[in-house]
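1. The following comprises the amino acid sequence and a computationally predicted model.
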Amino acid sequence: MIETIKNILETGVNKQHFPGGQFCVIRNGQIQCDYVGYKALYPNKVLNQGHEIYDVASLTKVISTNTLIFKLIETGRLSLNTPVQSILENVAYGDITIYDLLTHTSGLPADIRRANTLRNPDEVLEKVFHSEKIYAKGSHVVYSDVGFILLGKIIETIHQKPLDVVARLEIFEPLHMMDSSYRPYPIRCAPTELREDTVFQGYLQGQVHDEKSFAMQGLAGHAGLFSTASDIAKFILAMFNQTHVLSPKTIEQLNQIQVEATDLSDNPKARALGFEKPSKSHVLYPFKDELIIHTGFTGCNLMINLKRQEGFVLLTNAVHPKRENNHIFGYRDEIYRLFIKQWEEHK
């Protein structure tokens, strides 16, 4: 399977649909990884060597933020029913809970308008704390960076430590994810987009791509983590081996569908706690009960099949040199179909 996946991705590289990437397959208690293509295309072409660090964008939500929230739940410092306002007193909404944020059903908007003008954490939090609801809580699923920024601040408030420190102590060091951090070595990082606005000019390399997280100096609950495919594979394998920082009971809970509803454009959506479940329009939908998945805007994705104890992670900088160049999506689905074919043969 590794060679087949590599061939699929090399086709995309050769068609200039994305620069390159790393991937790992987790199965039979083993991790197998490989890489393709280029670390950078601009200002100069640089070949990948397999040890590059990638901006994993919204994979931050499930690898770091979601895990830290459930660590707090397991130790009794939070519950799914805890009101956000009981931790963050300055927020303008009193009925939103941790559960609402984790399932993206809070009523809060997806994003902050004109995020590329934000310059510091205070500006971001002012917008987040005073966001107005755009739908009735629980009536839709609207994937929200705003909600996970709140979760990140809740983690920092309870621990009284910066998010990067908490993640290192609670997740990365215990799982030996030594290339995962919010403060990577820039020279090892694959660059993302050429940013040209009033806040920043130049290629982002070792600095987070997401504008809100950038304004928060990279320490945000929705984006900001940098990692390697092999590190994330360790995270997934630990879930299968029951050596994770979360209990087996919690990990099983993460696999359960919590809500199935539409977004504001009437598209079907399904959510677990933190993770996405394949909805009716997703290529993996026939195996929705077995799977949790997530994607990242920079071109990353992961898939975890707890029933079969198989996983997959792909990290790319598909938004390099500009987000309009990102054509990773069809290749992602083609790789998923490889797994589907094998699962169908072994039902």
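-> That came through fine.
2. C-alpha only now, for contacts and for neighbours.
-> Will do.
3. Point me to the residue sitting closest to the centre of the protein.
-> Nearest residue to the geometric centre of the chain (CA atoms, centre = their mean): Leu59, 1.3 Å.
4. okay, pairing it with this:
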Amino acid sequence: MVEVDAYLRDLIVKKELPGAVLHVQQKGSTVFHRAYGGFIDSNHQPHTMKTTTRFDIASLTKIMATLPSILWLVDNTPVELDHTIQTYIPEFVHREITIRQALTHMTGLPADLTPPVQRYEKRDVFSEVLNTERIHEPGKIVKYSDLGMILLGAVIEKVSSLPFSTFTKKVLYKPLGLTQTSFHPDQPLQVASTEWTKDRYLQGEVHDEKALHLGGASGSAGLFSTASDVGKFGSYFLYPETQTVLSHDLMRKARNHVAENRGMGFEVWSGKGTTLSCGRGWSAGSFGHTGFTGTSLWIDPQKELIVTFLTNVVQYGRKHNMKHIRPDLHSLIHAHFTN
């Protein structure tokens, strides 16, 4: 992993990344866990990144909170994947869209609300989501959408009669031993800060604007975690039999390819089409996800390889090189375990 380490150190020196933590597991063991760079906190003070630093993991929320919560409900309540969202959220205007379609990003809904939500404006985001017009027929086209995941977060709250943050902590994270994973972090000063806003860097406060307007915990974003916790979560999906919270069969189904490099919740590399952020070298069947703040989790079942890469790249703003950094890094790591 010498090349990987040098590559990441170089990115920090060149100011392409403020800070990062890389956590790599192979065949059930952690083989690399290192922190790089740092962050400037909300009080304008510099900090060195630690392997224990928590990050706003952005859209990894979709696979670490929303997906497993739905799988748990399917296994433990009358909820079924092919039930419509309207079954549980009657105010939703589209009666035909199903839970499965939301998980596979085939709802026909747009990617986002128009115009995009701003941090400091007043908007009823959930009402807008409920009433958003479709741009495609459901079940036909894969279109990555926060809106379907936000709706699933609402389904989880409705069925469980618990706030999403409470449900995930009680049903998922506590029994799975993910002690550093939660919405609304209780020690915000230990969280890597994200983007500059008005007069400070955001720290311990959700970066995603829609999630902020939805109270900080939504089906699309809002979760905070450490690299080791994200990696542990990934290991449960690689080895479902090592846990007893979720159905092993449903977990395996979630990581199967469905269409256009998508599974249920996860991106899944089919070996064809547009290259995913893990690069082309990863085995077909590799699955994972990315987050807007600069986070990712990738799992290669054939190599039994799990790579968690958490960064605070948006501290440098939204124009960055993550679309090149992620595949370059993951290709270097994969090559190390192939040679």
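-> Noted; the coordinates are in hand. These numbers were taken from a predicted model, which means no experiment stands behind them.
5. Can you tell me how far the residue nearest to the centre of structure 1 is from Glu132 of structure 1?
-> Note on Leu59 of structure 1: its distance to Glu132 of structure 1, by CA to CA, to the nearest Å, is 26 Å.
6. Setting aside sequence neighbours, what's the nearest residue to the residue nearest to the centre of structure 1?
-> Gly296 (5.4 Å; CA to CA, 6 or more residues apart in numbering).
7. quick one: contacts for the residue mapped onto Ser230 of structure 1 from structure 2?
-> Using TM-score structural alignment as the criterion, Ser230 of structure 1 maps onto Ser228 of structure 2. By CA atoms under 8 Å, 6 or more residues apart in numbering, the contact list for Ser228 of structure 2 reads 23, 51-52, 308.
8. Can you say which helix or strand has Ser228 of structure 2 in it?
-> In the assignment (DSSP states H and E), Ser228 of structure 2 maps to helix 227-238.
9. what's downstream of that helix, the next helix or strand?
-> helix 248-254.
10. Tell me the helix or strand right after that next one.
-> strand 267-268.
11. burial count for the nearest residue to Thr275 of structure 2 once chain neighbours are set aside?
-> The spatially closest residue to Thr275 of structure 2, leaving aside those adjacent along the chain, is Trp269, at 8.0 Å (CA to CA, 6+ apart). Per other CA atoms under 10 Å, the neighbour tally for Trp269 of structure 2 reads 28.
12. wouldn't Trp269 of structure 2 be in contact with Gly285 here?
-> Yes. Counting by CA atoms under 8 Å, Gly285 is a contact partner of Trp269 of structure 2 at 5.4 Å.
13. what's the overlap in contacts for the two?
-> Shared contacts of Trp269 of structure 2 and Gly285 (CA under 8 Å, 6+ apart): His257.
14. And for the helix ranked longest in structure 2, what's in contact with it?
-> With secondary structure taken from DSSP state H, structure 2 has its longest helix at helix 322-338. Helix 322-338 of structure 2 has contacts (CA under 8 Å, 6+ apart) with 1, 3-4, 7, 276-282, 294, 303, 307, 313.
15. Also stretch 40-47 of structure 2?
-> 38-39, 189, 192-193, 200-203.
16. Show the buried residues in the residues you listed.
-> 38-39, 192-193, 201-203 (16 or more other CA atoms under 10 Å).
17. Next, format these as JSON lines and append distance to Asp56 of structure 2 and secondary structure.
-> Compiled in JSON lines, these are given as follows (distance: CA to CA, whole Å; DSSP: H, G, I helix; E, B strand; the rest coil):
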{"residue": "Gly38", "distance to Asp56 of structure 2": "14", "secondary structure": "strand"}
{"residue": "Phe39", "distance to Asp56 of structure 2": "13", "secondary structure": "strand"}
{"residue": "Ala192", "distance to Asp56 of structure 2": "7", "secondary structure": "coil"}
{"residue": "Ser193", "distance to Asp56 of structure 2": "8", "secondary structure": "coil"}
{"residue": "Tyr201", "distance to Asp56 of structure 2": "13", "secondary structure": "strand"}
{"residue": "Leu202", "distance to Asp56 of structure 2": "10", "secondary structure": "coil"}
{"residue": "Gln203", "distance to Asp56 of structure 2": "9", "secondary structure": "coil"}
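18. Output those as CSV; include the columns distance to Ala335 of structure 2.
-> Conversion of those to CSV gives the following (distance: CA to CA, whole Å):
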residue, distance to Ala335 of structure 2
Gly38, 27
Phe39, 30
Ala192, 29
Ser193, 32
Tyr201, 36
Leu202, 36
Gln203, 35
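19. Tell me which two in those are the farthest apart.
-> Gly38 and Leu202 (14.4 Å; CA to CA).
20. Surely Ser131 of structure 1 and Asp111 touch.
-> No. Checked against CA under 8 Å, the pair Ser131 of structure 1 and Asp111 is beyond contact range at 9.5 Å.
21. Could you check which helix or strand contains Thr67 of structure 1?
-> helix 66-74.
22. With structure 2 overlaid, report how far that helix is off on average.
-> The superposed helix 66-74 of structure 1 is, by mean CA distance after the TM-score superposition for structure 1, a mean 0.7 Å from where its aligned residues fall in structure 2.
23. packing partners for that helix?
-> Applying 3 or more CA pairs under 8 Å, 6 or more residues apart in numbering; DSSP states H and E, one finds that helix 66-74 of structure 1 makes contact with helix 145-159.
24. List the buried residues of the helix it packs on.
-> Buried, per 16+ other CA under 10 Å, within helix 145-159 of structure 1: 145-156.
25. Equivalent analysis for stretch 269-281 of structure 1, please.
-> For stretch 269-281 of structure 1, by 16+ other CA under 10 Å, it's 269-279.
26. could those residues be laid out in JSON lines, adding distance to Pro248 of structure 1?
-> Formatted as JSON lines, the buried residues of stretch 269-281 of structure 1 follow (distance: CA to CA, whole Å):
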{"residue": "Lys269", "distance to Pro248 of structure 1": "26"}
{"residue": "Ala270", "distance to Pro248 of structure 1": "22"}
{"residue": "Arg271", "distance to Pro248 of structure 1": "20"}
{"residue": "Ala272", "distance to Pro248 of structure 1": "16"}
{"residue": "Leu273", "distance to Pro248 of structure 1": "15"}
{"residue": "Gly274", "distance to Pro248 of structure 1": "16"}
{"residue": "Phe275", "distance to Pro248 of structure 1": "16"}
{"residue": "Glu276", "distance to Pro248 of structure 1": "19"}
{"residue": "Lys277", "distance to Pro248 of structure 1": "19"}
{"residue": "Pro278", "distance to Pro248 of structure 1": "22"}
{"residue": "Ser279", "distance to Pro248 of structure 1": "25"}
